[in-house]
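J.: Got a predicted structure here, sequence first:
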Amino acid sequence: MSYVPSELKFTHTHEWLRDEGDGIYTVGISDHAQALLGDMVFIDLPDSGVAIDGGEECAIIESVKAASDIYAPCTGTIITINEDLDAAPELVNNDPYGDGWLFQIRIDTEADVDELLDAEDYLATIADDE
């Protein structure tokens, strides 16, 4: 069974958000998603400073099995990306909720976060996959 930290919010497309305060959130993909994709080989992240809409495709993760789109969980502006992933995309596999984070976003409205899944609801959505 996949590990799902209780303090995070999740999307139906397997992205997670961690509140860093002041409207800034760190975004990554869930342990479940990285396990389904397999070993990461390349990650194309958005540029810092780019405004994105919630649900918009903003990054691509390529693994030995497939390429997968990453969607912005909320509307806002990308403020930083995890540059360590350029040289070590496997960080997403090894530590999806830690060193394998993808980018940080300053969201436009907290109401977007309220619409996301909590850990319990996310676990229920992936239960059929496991």
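T.: Yes, it's here.
J.: going forward, measure contacts between C-alpha atoms and count neighbours the same way
T.: Will do.
J.: For the residue most central in space within the chain, give me its contacts.
T.: Nearest to the geometric centre of the chain sits Gly28, at 2.5 Å (Cα atoms, centre = their mean). For Gly28, the contact set (Cα atoms under 8 Å, 6 or more residues apart in numbering) comprises Glu15, Trp16, Leu17, Pro96, Tyr97, Gly100, Trp101, Leu102, Phe103.
J.: how many other residues sit next to the fifth one?
T.: As a burial measure, Tyr97 scores 24 neighbours (other Cα atoms under 10 Å).
J.: ok, second structure coming up, stack it against the first:
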Amino acid sequence: MRFTKDHEWVVLEGDIATIGISAHAAEQLGDVVFVETPEVGKTVKAGDSFAVVESVKAASDVYAPIGGEVVDANPVLGDAPETVNADPENGGWFAKLKVADASEYEALMDRAAYETFLQTQ
């Protein structure tokens, strides 16, 4: 699992990247009440806004940590957005991408680097 400074996570399996928001981000947002996942077939570049998460506190864009084509969006989040709070780094994933450039994954922070980053916030 790798992380961005915007608190997204990504797991790469073969050429498919699963993306969500970190436990830290979910905690900061508070109770998630709505999630807008990207449409399957949409192509995104690393850094593009590709989803929206709304909580009782705020609405936030979710940015693609890696570029590619959306091949799946989490169907659970439409009816159960609270899944993002309950299981942010597993069942609360937002989308899966067919990765355009796997080297983008290697440029992201591992968990130890992300934990260190959080201490500077």
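T.: Everything's here; your move. Bear in mind the structure is a predicted one, so any value in this text is a computation, not a measurement.
J.: hmm, back to that, okay, the contacts of Gly28 of the first structure in JSON lines with secondary structure and distance to Ser48 of the first structure next?
T.: Below are those laid out as JSON lines (DSSP: H, G, I helix; E, B strand; the rest coil; distance: Cα to Cα, whole Å):
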{"residue": "Glu15", "secondary structure": "strand", "distance to Ser48 of the first structure": "18"}
{"residue": "Trp16", "secondary structure": "strand", "distance to Ser48 of the first structure": "19"}
{"residue": "Leu17", "secondary structure": "strand", "distance to Ser48 of the first structure": "17"}
{"residue": "Pro96", "secondary structure": "coil", "distance to Ser48 of the first structure": "21"}
{"residue": "Tyr97", "secondary structure": "coil", "distance to Ser48 of the first structure": "21"}
{"residue": "Gly100", "secondary structure": "coil", "distance to Ser48 of the first structure": "17"}
{"residue": "Trp101", "secondary structure": "coil", "distance to Ser48 of the first structure": "15"}
{"residue": "Leu102", "secondary structure": "coil", "distance to Ser48 of the first structure": "12"}
{"residue": "Phe103", "secondary structure": "strand", "distance to Ser48 of the first structure": "9"}
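J.: Tabulate those residues (JSON lines), appending distance to Cys74 of the first structure.
T.: Listed next are those as JSON lines, based on distance: Cα to Cα, whole Å:
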{"residue": "Glu15", "distance to Cys74 of the first structure": "11"}
{"residue": "Trp16", "distance to Cys74 of the first structure": "11"}
{"residue": "Leu17", "distance to Cys74 of the first structure": "9"}
{"residue": "Pro96", "distance to Cys74 of the first structure": "19"}
{"residue": "Tyr97", "distance to Cys74 of the first structure": "18"}
{"residue": "Gly100", "distance to Cys74 of the first structure": "19"}
{"residue": "Trp101", "distance to Cys74 of the first structure": "16"}
{"residue": "Leu102", "distance to Cys74 of the first structure": "14"}
{"residue": "Phe103", "distance to Cys74 of the first structure": "12"}
